[in-house]
Structures are given as C-alpha cells and as structure tokens.
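Q: let's see this in three dimensions:
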Amino acid sequence: MEDQDRAELCFPELFNASCRKPKLQQADVVLMYLLLFICVFTVVLNLLVIISVSHFRQLHTPTNLLILSLAVSDFLQGLVTLVEVQRQTGCWFLGDRMCSLRVYVATIILGASIGNMILISVDRYVAICDPLHYSTRVTVKRVKMCVCVCWTCSVVYNGPIIKDFLTQPDLYRSCYGQCVGGTDNISGIVDNVLSSIAPVTVIIILYMRVFVTAVSQARAMRSHVAAVTLQHSRTVMNKKSELKAARTLGVVVVVFLMCFCPYFSLSFVQDPSVGGLFSTFAYLLLYVSYCLNPVIYALFYPWFRKAIRLIYSLQILQPGSRETNML
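A: Alright, predicted model coming up:
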C-alpha cells in the first residue's frame, strides 16, 4: 500500500513533503490538447508576422513595427504557455528557481503586450486626430525607441511586484512538485490598478476619440469625394488608408480587451465555486487572444496574405526578395 502511495507522488523520496501527481479527468485531457493546439497555432502564426514585417523592407513602417513588437510578445507567450500546460497537468520537476523565472518571464511578456496595445492606440490616435503632424511626430526611429522603453518598463516594473517570490521561490508552494506564484495584498492591489485598470482606461479613451474622429472624417470624405482635384484625391486616399488601419487595429484592440478583462477580473472574484469555472474560462480566453491577431491581419491586410504566400513558397530565400512590392 505504501509503495502504491509513493508511486502517486511527484517525488517519492520526499514522502511527507511531495505533492501528488495530478489525476486528469477526461475534460482535463481535452482541455490540455486544446491548449497545446492553441500554443502551436499561436507560435506559427505570430512567427509568420515576425518574418513578414522583419524581412520585407516596404513593411518597415511605424505602425508595422508596433505590430511586430506585439507579434513578438504573442510568440513568446505561446512558448511560455507550452510550459504552463505541463505545469497544470503534471508535476513540476524544474525546481523553485525555474518556477520563479517562469512567473517573471510570463509577467514581463504580458506587461509588454499591454504596453504594445497602448502604443498602437496612441499611434492610431495621432494618425486620425492629428494627421498633418503624424509623419513628423511618429517616425520609425521614435517607434523603435518607444518599443524598447515598453519592454524595459515591463522588465523593471514586474521585478518589485514579485520580488518576494523571486528571492524566496518556495514562498507560495505547499509541497514539492508544485509551481505557484503570488504577491502580497498591497502589491496585488497596486498591480491591478497599474497593469489593468489604468491601461484599459487609457486605451478605451484613446479609441473612443479615434472612433468619433474617424466617423466624422468618413462623412466628410463621402460628402466631398465628387468635387476633389487630383491632388486632393491623393489626400483622400491617404485618409482612407489611415481609417482602414484604424479600423483593423481597432478590432485588434477590442479583441484584446474582451480577452484580457476576464483574466484580470479574477482578482476580484471572491466566491471559490465561481472562481474555479471562471478562471478556466478566463485563462483559456487569454491564451486564445494571442493567436487571434494574425488571423485579424490575414482578414484585413492584403500585404500579410501576400507575405504568407511568399514565405510558404520559399520565395523569400531568393536574392532581392526584401525589396518585393508588398502594398
């Protein structure tokens, strides 16, 4: 009987301190394979976005660089989720330090995703609400700097939030073979405000302004489209292009908020019976969001569909493929 009990432990040699191996139900197995499929889908699709924007020189625009940064964070999140699937469905054999590193990396990537969404909202705000100064205010160099600042802030910000867990990686686990993270109450409240409530508020305010301005500009273009000169027609085409980009990235932002808010609302759920079911739904929705952005690009951006064809046909390996006309 004792040998059978030991066989069910993650670390049989630590009989009194080891966790038991999780017993997966059929629903858990289905969920595990679903998450694995989502992870692979996320990694492959976002890798296509990264290759597309990085390889083709014509796609090196300020807006596309923000899309590239978002794709990098989603790609990394897909890889981290693979580790998360193993953690939730089995024992943790990588040790406490790797557990704390996993939590830290995951929070950095999530923070960078939120920062990228804010930068995309600011980019569309300037493009739509102040189009005359967009080309001078939003340049490739400045966007690269903002992206670097975004990732750096995520690294610096998340360190103090989980500093206790980083210095004492066994602080929140109850037995060996378990990998759980956490923060103290004060840090948790501060983190909820700074990493969820404040960014979501900023994004919503910016895109509400973008939406109102875009609607008024669309009406103005429809009313004057028949009386424009050739020079003005080019201006109209540029405005249409910016409005289309605002619509596409608006869909990206809305989808992100829809998938992001349930995850961060978990901290406000007090009822354990609701928390278990709701947390499964919230985590699954968050994981799905990482693979949705490339799907949105494929639906709205012809250049992404063309880039996928060139990548799969290996034409990007040909000399001079970087200069291919993608627009």
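
Q: contacts and neighbour counts: CA atoms only from here.
A: Fine.

Q: list the buried residues in the helix or strand where residue 29 lies.
A: Following DSSP states H and E, the helix or strand that holds residue 29 is helix 26-55. Burial within helix 26-55, assessed by neighbour count using 16 or more other Cα atoms under 10 Å, is assigned to 31-32, 35-36, 38-50, 52-55.

Q: and the next helix or strand past it?
A: Following helix 26-55 in sequence, per DSSP H and E, is helix 62-89.

Q: quick one: buried residues of that following helix?
A: Buried residues in helix 62-89, counted by 16+ other Cα under 10 Å: 62-78, 80-82, 84-85, 87-89.

Q: that older thread, quick one: distance of the helix holding residue 29 to the chain centre.
A: Between the centre of helix 26-55 and the centre of its host chain there is 12 Å, according to Cα atoms, centre = their mean, to the nearest Å.

Q: cool, and stretch 148-163?
A: Distance, centroid of stretch 148-163 to centroid of chain: 16 Å (Cα atoms, centre = their mean).

Q: now do that stretch: everything it contacts.
A: Residues from elsewhere that reach stretch 148-163 (Cα atoms under 8 Å, 6 or more residues apart in numbering): 104, 107-109, 111-112, 115-116, 182-183, 187-188, 191.

Q: run the angle between the strand or helix carrying residue 157 and helix 62-89 for me.
A: Assessed by DSSP H and E, residue 157 sits inside helix 140-161. Put simply, helix 140-161 runs at 30 degrees to helix 62-89, going by axes from the mean of the first three to the mean of the last three Cα atoms, to 10 degrees.

Q: next structured bit after helix 140-161?
A: helix 163-167.

Q: show me which residues of the helix or strand that that next one is followed by are buried.
A: Counting by DSSP H and E, the element after helix 163-167 in chain order, helix or strand, is helix 185-192. Residues of helix 185-192 classed as buried: 191, 192 (neighbour count, 16+ other Cα under 10 Å).

Q: helix, strand, or coil at residue 24?
A: Classification of residue 24 using DSSP: H, G, I helix; E, B strand; the rest coil returns coil.

Q: nearest spatial neighbour of it, skipping sequence neighbours?
A: Sequence neighbours aside, residue 89 is the residue nearest to residue 24 in space, at 7.2 Å (criterion: Cα to Cα, 6 or more residues apart in numbering).

Q: now that neighbour: how far from residue 224?
A: 61 Å (Cα to Cα, to the nearest Å).

Q: can you check residue 79 too?
A: Distance of residue 79 to residue 224, given as Cα to Cα: 50 Å.

Q: next, the structure of the following sequence, for comparison with the previous one:
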Amino acid sequence: MRTPDEDELCYPHLGNSSCRRIVRSHSASVLFHIILSFISVLTVTLNLLVIISISHFKKLHTPTNFLLLSLAVSDFSVGFVWVFMIFLINGCWFLGPGWCVFYVALGFISTSASVGTVVLISVDRYVAVCDPMHYQTKVTNNRAQICIVLCWAGSALFHCLRLNNFIENPGEFDSCAGECAVYVLPVARIVNVVLSFIIPVTIIVILYVRVFMVAVSQAQAMRSHVTMVTLQSSQKVNRSELKAARALGVVVVVFLMCLTPFYFATLTTGLGVKNISSYIFVICLFYVNSLLNPVIYVFLYPWFRKCVKCVFSLQILKSGSSEANIL
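A: Got it, this is the predicted structure:
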C-alpha cells in the first residue's frame, strides 16, 4: 500500500530517485487537462483549415499566401506541442528521453520558423506598399517558396546545433526520473534571443513603421481627393495592398505581444521565471499565438471564411473545385 509520500512521486517504485509531481486537487487537474486539450485541438484544427485552403485553391497561390501557409504549418506544429504540455501538467514526464528531445526540438524549431516567417511577411508587405511598381517582379511565388525553405532549414540547423548535447545525450541533464530537462549554454541562450527575437523584431518594427507612414500618407491623400501620392517610390499604392498590410499588421502586433514576455524573461533570468506559475504563463502565452493567428484570419480575411464553408460542406471534393474563384 502506498504512503502519502509515495503518491507525490512520479515513479513511486524508484523512491528518492524519482521526481515529485505537482499535487493538485482532482477538479483542478481535470480542468487544466480540459483547457489544454481544447487549445491543442483548436490550434491544430484552425491551422489545418488554413493549410487546406491555401493548398487547395489555386487562386490563393500568391507569395503572401504562401507565407501565411508557412506560418500555419509552424502554428499547426505548435498544436502538437500543446499535447506534450498536457503530459507535463503534473510535473512528470512519462514518455522517455527520446520523446523529450522531440518535444523540445519541435517547439523550438516551429516557433523559430514562425518568427522567420513573420519577418518575411513584413518584407513582403514593405515591398508591396513602398515599391508597388516592382512588386510583381521582385516578389514571385518561386522566390517566396525558396525563402520559406531557407527559413525552415535555417531554424532546424540552428536549434540542432544549439541543442547538440541535449540531442546526443537525451536524459543526461535530468536530475531525477520523470523529468524533461533541457540545458543550454548561457552563450547559446543569448545568441538565441538575439537571432530569434531582437534582430527579427527590429526588422519587423522598422519595416512596419515605414508601411504605416505610407498608409497614413495614402489615407490623407484620399481624404483630400488626391489621386497620386508623392512617396519615396513616387507611385500610387494599391488600396488592396494597404488593406492586406493592415490585416497582417494585426498578426504582427499580436505576435509581438505573445512572444515578448518569453524572450524578455529568457534574457533576464535564464529560463525566465522564479516560480512554476510564471513559467507556465510565459510559455502558454508564447504558444497561444499559434491559436490566435487563424482566429485573426477568420475576422480579417473573407476568403478564409469562404474556404472554411467549402471545406465543411465538402465542396472541395468536387471536381474542379481547386479552380474556384474564392477571392
């Protein structure tokens, strides 16, 4: 028969070599499982709808939408990271060191690719708004796809190198049985913050400030009934491009709000927290961005709402449906 102390252990039969679980009431534990499961399912489902929509309908095969597709793939992957977080809800890891490596690597690579994709989206909008006459020649489907591949490959290579010791020696840094511990050298941690946050955010902010200035100039010109706006590029900006820039601007702002606390905490205090509650908060906020992105699309993109209707009504199974004008 187990003693109360043994009930607090992840592996009671291992005694003191086992990690201790986080003790919660049964109702609290069930509530946490339900919430995390709901977020995971919703994140996977909504991003899968984005992936299906852009992949299926040929009218949506544009450079901007390919970037949204890349963002959806990274967010879709994060949905599975939520699944692994459910296993850690009581502070015990039962899946073994191999799955621990997969969970950590998937989280880092997918979120890093997400950051890189948001940078590419900012560049895309900058060229579309600030240099509209050359947008079609500078930003093509092939170039967008190459940039996306390089973004994912770079993210995977960087984090595999950063987590090299952890990947080669899974479980080595666990202080007790039932832990999924990651050790990263302080230098590597700082480099990660610089490459995955400081530099990308600087680029994003600079580009969107420029886009915002052009948008303000365009709005002022329309109010004064001016048909041609004198900008640095000396060209009139297409209103649809401005509308797309504003919509994607919302994505960028939400992105910064969700990721900034995590990277700020990482830079100031290592893994960013002095207690488990703070750790859970910054991590959840970090990952919940992957749920918010497709929710934003629902409200800002009419074509996405049409695509969702086509998917649920099974119209995409009809012959020639990929040629439909969904815009």
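
Q: can you list the residues that contact stretch 65-82 of the first structure?
A: Identification of contacts with stretch 65-82 of the first structure by Cα under 8 Å, 6+ apart yields 36, 38-40, 42-43, 46-47, 49-50, 53-54, 102, 106, 109-110, 112-113, 116-117, 119-120, 140, 143-144, 147, 287, 290-291, 293.

Q: ignore the last one, stretch 292-299 of the first structure
A: If you take Cα under 8 Å, 6+ apart as the criterion, stretch 292-299 of the first structure is touched by 42, 45, 46, 49, 71, 248, 251, 252, 304, 305.

Q: that stretch against the second structure, how far on average?
A: Following superposition, stretch 292-299 of the first structure is found to deviate from the second structure by 1.1 Å on average (mean Cα distance after the TM-score superposition for the first structure).

Q: list of residues touching stretch 214-223 of the first structure?
A: Residues contacting stretch 214-223 of the first structure (Cα under 8 Å, 6+ apart): 128, 236, 243.

Q: from these, which is closest to residue 204 of the first structure?
A: Nearest to residue 204 of the first structure among the contacts of stretch 214-223 of the first structure, counting by Cα to Cα, is residue 128 at 15.3 Å.

Q: aligned to the closest one, what sits in the second structure?
A: Correspondence of residue 128 of the first structure to the second structure, assessed by TM-score structural alignment: residue 129.

Q: what residues sit buried inside stretch 147-161 of the first structure?
A: 147, 150, 151, 154, 155, 157, 158, 161.

Q: same check on stretch 244-257 of the second structure?
A: 244, 245, 246, 247, 248, 249, 251, 252, 255, 256.

Q: same check on stretch 217-224 of the first structure?
A: For stretch 217-224 of the first structure, the buried set under the neighbour-count rule, 16+ other Cα under 10 Å, comprises 217, 221.

Q: next one: stretch 111-131 of the first structure
A: Across stretch 111-131 of the first structure, burial judged by 16+ other Cα under 10 Å covers 111-129, 131.

Q: so what's the spatially closest residue to residue 278 of the first structure that is not a sequence neighbour up against?
A: What sits nearest to residue 278 of the first structure in space, not counting adjacent residues and going by Cα to Cα, 6+ apart, is residue 266, at 7.8 Å. Residues near residue 266 of the first structure by Cα under 8 Å, 6+ apart: 275, 278, 279, 282.

Q: what does residue 172 of the first structure give?
A: 165, 180, 181, 182.

Q: what's the answer for residue 248 of the second structure, then?
A: Residue 248 of the second structure is in contact with residue 121, counting by Cα under 8 Å, 6+ apart.

Q: circling back to that earlier point, and the match of residue 128 of the first structure, how far from residue 291 of the second structure?
A: 28 Å.

Q: got the angle between the strand or helix carrying residue 260 of the first structure and helix 185-192?
A: In the assignment (DSSP H and E), residue 260 of the first structure maps to helix 230-264. When the same axes, to 10 degrees is applied, the directions of helix 230-264 of the first structure and helix 185-192 differ by 160 degrees.

Q: following helix 230-264 of the first structure, which helix or strand comes up?
A: helix 272-300.

Q: for whichever helix or strand comes after that following helix, packing partners?
A: Where DSSP H and E defines the elements, the next helix or strand beyond helix 272-300 of the first structure is helix 302-312. Judged by 3 or more Cα pairs under 8 Å, 6 or more residues apart in numbering; DSSP states H and E, helix 302-312 of the first structure is in contact with helix 26-55, helix 272-300.

Q: figure out which of the ones you listed is closest to residue 196 of the first structure.
A: Comparing those by Cα to Cα, helix 272-300 comes nearest, at 13.6 Å.

Q: ok, back up a step: quick one: the contacts of stretch 214-223 of the first structure as a markdown table, columns for distance to residue 271 of the first structure too.
A: Formatted as a markdown table, the contacts of stretch 214-223 of the first structure follow (distance: Cα to Cα, whole Å):
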| residue | distance to residue 271 of the first structure |
| --- | --- |
| 128 | 44 |
| 236 | 54 |
| 243 | 44 |
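
Q: which residues touch residue 104 of the first structure?
A: Going by Cα under 8 Å, 6+ apart, residue 104 of the first structure touches 158, 159, 162, 166.

Q: number of residues surrounding the third one?
A: When counting by other Cα atoms under 10 Å, one arrives at 22 neighbours for residue 162 of the first structure.

Q: which one in the second structure is aligned with it?
A: Checking TM-score structural alignment: residue 162 of the first structure goes with residue 163.

Q: average offset of the helix or strand hosting residue 99 of the first structure relative to the second structure?
A: Residue 99 of the first structure is part of helix 95-129 when elements are defined by DSSP H and E. Compared with the second structure after the fit, helix 95-129 of the first structure shows a mean deviation of 0.9 Å (mean Cα distance after the TM-score superposition for the first structure).
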